[in-house]
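J.: Structure for the following, please:
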Amino acid sequence: MPRLTPDQLFEELSDVDDLLIVQDLDGVCMQLVKDPLTRRMDPNYVAAVAAMDGAFAVLTNGEHEGRRGVNRLVEKALGDNDLPKREGRYLPGLAAGGVQLQDRFGDLSHPGVSPAEMAFLAAAPGRMEALLMDRLPALLSDVGMEELAAVAKAAVLDTQVSPTINLNGIFALVPDDVTGQQALQTMLSDLMNQLLAEAADQGLEDSFFLHVAPNLGRDAQGHERIKPAASGDVGTTDIQFMLTGSIKEAGLLVLLNQHIQRRWGEAPFGDAFNVRTAPHAPDELLALVKDRIPAERMPLLVGVGDTVTSTASADGTGWLRGGSDRGFLNLLQDLGAWCGQPNRVVLVDSSHGEVDRPSHADGSLQGITDPEDPLRIDVLMPDGPEQYIAWFRQLSQHRAVAPVR
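T.: Now for the predicted structure:
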């Protein structure tokens, strides 16, 4: 089946009554950058989100709050720290993989998270920085300790419930050195697994997991695989230390639960449903929807992401598929097949920013999908976030001027 153009998708969605767009953030409505503190958000995009109230939610592994949170970007975009809360201009939805819930007025909660887990997370960034300083000198022997200390500090993203180490700044010290970049990826994996072991020693063995971005799917033990650096594609740049249950597939059901509650007056999974109480396996999530939601109450779902990967296995017998958006996009597609809705998957080209990512430019989507991929990408946005924002604004303006029936 041929893909839709953005214009065709616009026409398809223009008059949909019950619509829910579920959208990632970085690489979709903002360019990918090496330092997340330099991100910028288009004020016109913020206005478009407000106009789509009730038909839009974010689903991101980033966070809403804190100095690195998206709320700060919204405030900067509007030039007013008070206006977003007063007028409901924050981005509603789920952050930190699903454990951080926010409405458009910035009211925030962390359903299902314990005080002990929050305390460990609060201490994690300092521990990450110390572990980096233990390990980096052996890999970057030509770099002075003062510079190493600076890059280690910058690499640790001190977010509240998903502290992360980002290798982009460290990779800059070994440009075009694929072997060196792969060694750094291995070091990062070892470091973060040590942190998991330290959590277990404190009685938090089942509280956390590692989210690898981008990744090559999961291994036999359920752990996300590193995507090794290669020429023209740095592969894995981040590992996030995340709360168990912080997976976008479960987050999709939380958003669906809220949407149906608003529209129909009852939450099909219960008022207290959250990602930490939800099933984790895709087939169990799909079964839960089939069991609890009448097909006629399902909205038309549109999933928008940028991080989907597919690489041939080393033995050439199959494909290693992953990417932080793949899971929720797959589930969204399966939900449409079940209920008879033409749910749509939109992929934005995030190669236009500062981070090396596979491009849509030649149309092959090499490194993104493959001929046997069960995930069907319905619409491509090859010109990146700017193209997507323009399309999204057009849709929001149309629905505001000509309200759907």
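J.: From here on, just use CA atoms for contacts and neighbour counts.
T.: Will do.
J.: does residue 46 sit in a helix or strand, and which one?
T.: If you go by DSSP states H and E, residue 46 is part of helix 43-51.
J.: ditto for residue 283
T.: helix 282-292.
J.: name the helices or strands packed onto that helix?
T.: If contacts are counted by 3 or more Cα pairs under 8 Å, 6 or more residues apart in numbering; DSSP states H and E, helix 282-292 sits against helix 248-264, helix 326-339.
J.: Nearest to residue 49, out of the ones you listed?
T.: helix 248-264 (15.7 Å; Cα to Cα).
J.: got the buried residues for that closest one?
T.: Buried residues in helix 248-264, counted by 16 or more other Cα atoms under 10 Å: 248-261.
J.: And stretch 331-344, by the same measure?
T.: Going by 16+ other Cα under 10 Å, stretch 331-344 has these buried residues: 331-336, 339, 341, 343-344.
J.: At which residues are the strands of the stretch 1-150 of the chain located?
T.: For the stretch 1-150 of the chain, applying DSSP state E, counting those that start in this stretch gives strands covering 19-23, 56-59, 93-95, 100-102, 108-109.
J.: and these, which is most packed in?
T.: With neighbours defined as mean count of other Cα atoms under 10 Å, those peak in mean count at strand 93-95, which reaches a mean of 28.
J.: Counting by contacts, list what that strand packs against.
T.: strand 56-59, strand 100-102, helix 248-264.
J.: ok, now with 10 Å
T.: The helices and strands touching strand 93-95, judged by 3 or more Cα pairs under 10 Å, 6 or more residues apart in numbering; DSSP states H and E, are strand 19-23, strand 56-59, strand 100-102, strand 108-109, helix 248-264.
J.: how about CSV for those, with distance to residue 309 added?
T.: Formatted as CSV, the helices and strands packed on strand 93-95 follow (distance: least, Cα to Cα, whole Å):
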stretch, distance to residue 309
strand 19-23, 18
strand 56-59, 18
strand 100-102, 26
strand 108-109, 31
helix 248-264, 16
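J.: To compare with the earlier structure, here is another sequence to fold:
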Amino acid sequence: MRCLFISDVSSRAGGVYGLRAASFARAMARRGHQILLLSPTLDPAEPTLSPATIRDRIAAHDWAEPLSLELAPRETAMLRLHRSSALPQSLRRLATAWLIAAEGGVHGDWVAAARAAHPAILDGFKPEIVWANFGNLSNLVVGQQLARAAGVPWTIDFKDNFASYVPGRLHGVLQRRFADAAAFTGNAELHADIAARWFAQPHEVIYSSIAPAMIAAPDSRPRSDKFLVTLIGSTYTDEFLERFLSGFAAWVKAGGTERRDATLFHYAGAADNNVRAAIGRSGLECVATVEGNVPHDRLARLCHDAAVNCYIWAPFGFHHKALELMACRRPLISFPGEHPETFVLADRVRGDLRTCTDEAQLIATFDAVWQDWRAGRIPATDPDLSSVTWDAGAGQLERMFAAVLAR
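T.: Below you'll find the model as predicted:
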């Protein structure tokens, strides 16, 4: 099959951004399909590809690997107005409505860039099916417009919660706008079930797999000189973050000087400023360091050094980070809850997921991990990731595409 994948983020962005589309593109190419991955440039200021360059790259490409084409967004006057910090909120809402109705959403510059490249892409590649991920609404518009121009079916990948990221008053509007999608995928049952409230098309749950660097070797061990506790990823609500740090600080304090001096805390994620402030309010006595988003290789080294990895749960979304962190062969704490689906996934891959619903459970869990670490019993898990590889997911995607084309 000749498949056109539409990603809202360049695969060069690092971290989880763009990982799903790029990884499935490589896995599908390994299965013998021709995959063209279209995305915006990493930096909007980068020069865009000319139509002649696009045609030349398609003609010369070895399809044993996906072909990645990145286009520089084309900003419009309305987009510049919408992004102006001086625009009053009431006018910003009107500008947003205009962008959604007339320019393909608040990333209409990406829609415009892709539309300008239609002739070169369709002349040279001639896709048979399009797969566009829901990172934002504009990305779906790009996929829909390209599929219509090519006269081929298109499909949606709901890798985020449709209900949470789209204002309620627009659910019905967008249901009608994207009703011509032939099928959809979700990166979790949670997200697929939510999308199915509005989209009645056939669908498939295809879990994202894991960046190779995150998978710890069987002989991997945590640091022995320090009890390293990590907190990974977004924190979502100040309340959950404050409660987590309050419980952790109480646990450190209860262990006296020995525990304080032996324990290190490290946060990595997009909420670095919030975490710094919350640490200051918590009275945490051990050494604590904070950094922003990091590439997967850096994140892997951090999480493999840890005695325990932690994350803050968000009730409105599925945490793909749970699978990645279970691959690190360390105990994993989610606070203050998790969806049943994640427990099922943990059982499936034999991951050590420990969910704490309150501070008392959190303190007791840190006690248990601390004792295991001191006795050299970490890691205690041998995860089985065979059912959640990128190749296994590509097999599901391949079957869904074949069914769409057969219809």
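J.: Now the TM-score, please.
T.: Superposed pair, TM-score by TM-score structural alignment, normalised by the length of the first structure: 0.30. Supporting alignment: 189 aligned residues with a Cα RMSD of 6.6 Å.
J.: on that earlier part again, quick one, which of the helices and strands packed on strand 93-95 of the first structure gets closest to residue 155 of the first structure.
T.: Across these, closest to residue 155 of the first structure is strand 100-102 (Cα to Cα), at 22.4 Å.
J.: Return the list of helices and strands in contact with that closest one.
T.: strand 56-59, strand 93-95, strand 108-109, helix 248-264.
J.: Just send those back as a markdown table, with distance to residue 348 of the first structure too.
T.: A markdown table is the format used below for those (distance: least, Cα to Cα, whole Å):
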| stretch | distance to residue 348 of the first structure |
| --- | --- |
| strand 56-59 | 15 |
| strand 93-95 | 19 |
| strand 108-109 | 28 |
| helix 248-264 | 17 |
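J.: where exactly do the helices run in the stretch 201-350 of the second structure?
T.: 238-254, 256-262, 272-282, 296-305, 321-326, 340-349 (DSSP state H, counting those that start in this stretch).
J.: try the stretch 51-200 of the first structure
T.: Going by DSSP H, counting those that start in this stretch, the stretch 51-200 of the first structure shows helices at 70-78, 83-87, 115-139, 145-155, 168-171, 178-201.
J.: Let's have the ones you listed in a markdown table, adding mean neighbour count.
T.: Below are these laid out as a markdown table (neighbours: other Cα atoms under 10 Å):
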| stretch | mean neighbour count |
| --- | --- |
| helix 70-78 | 20 |
| helix 83-87 | 15 |
| helix 115-139 | 16 |
| helix 145-155 | 17 |
| helix 168-171 | 20 |
| helix 178-201 | 17 |
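J.: Mind checking those helices for the one nearest to residue 43 of the first structure?
T.: helix 70-78 (4.9 Å).
J.: that older thread, which one of the helices and strands packed on strand 100-102 of the first structure lies closest to residue 304 of the first structure?
T.: Per Cα to Cα, nearest to residue 304 of the first structure of those: strand 56-59, 9.4 Å.
J.: who are the neighbours of that closest one, in terms of helices and strands?
T.: Strand 56-59 of the first structure packs on strand 19-23, helix 43-51, strand 93-95, strand 100-102, helix 248-264, strand 300-305, going by 3+ Cα pairs under 10 Å, 6+ apart.
J.: So what angle separates the directions of the first one and helix 248-264?
T.: It refers to strand 19-23 of the first structure. 150 degrees (axes from the mean of the first three to the mean of the last three Cα atoms, to 10 degrees).
J.: can you check the last one too?
T.: Comparing the axes of strand 300-305 of the first structure and helix 248-264 via the same axes, to 10 degrees yields an angle of 150 degrees.
J.: List the buried residues in whichever helix or strand comes after strand 300-305 of the first structure.
T.: Once the chain leaves strand 300-305 of the first structure, the next helix or strand it forms, by DSSP H and E, is strand 309-312. By 16+ other Cα under 10 Å, the buried positions in strand 309-312 of the first structure come out as 309-311.
J.: surely residue 91 of the second structure meets residue 78?
T.: No. Residue 91 of the second structure is beyond contact range of residue 78, at 11.4 Å (criterion: Cα atoms under 10 Å).
J.: Settle it for me: which of these two has more neighbours?
T.: Higher neighbour count among residue 91 of the second structure and residue 78: residue 78, with 16 against 12, using other Cα atoms under 10 Å.
J.: sec struct for that one, please.
T.: Here residue 78 of the second structure is helix, with the state taken from DSSP: H, G, I helix; E, B strand; the rest coil.
J.: go on, residue 211 of the first structure?
T.: Strictly by three-state DSSP, residue 211 of the first structure counts as strand.
J.: and the gap between it and residue 166 of the first structure?
T.: 12 Å (Cα to Cα, to the nearest Å).
J.: and for those two, which residues touch both?
T.: 238-240 (Cα atoms under 10 Å, 6 or more residues apart in numbering).
J.: Okay, strands next: where are they in the second structure?
T.: 2-6, 34-40, 67-71, 129-133, 154-158, 183-186, 203-205, 227-232, 263-268, 287-291, 308-312, 332-335, 353-355 (DSSP state E).
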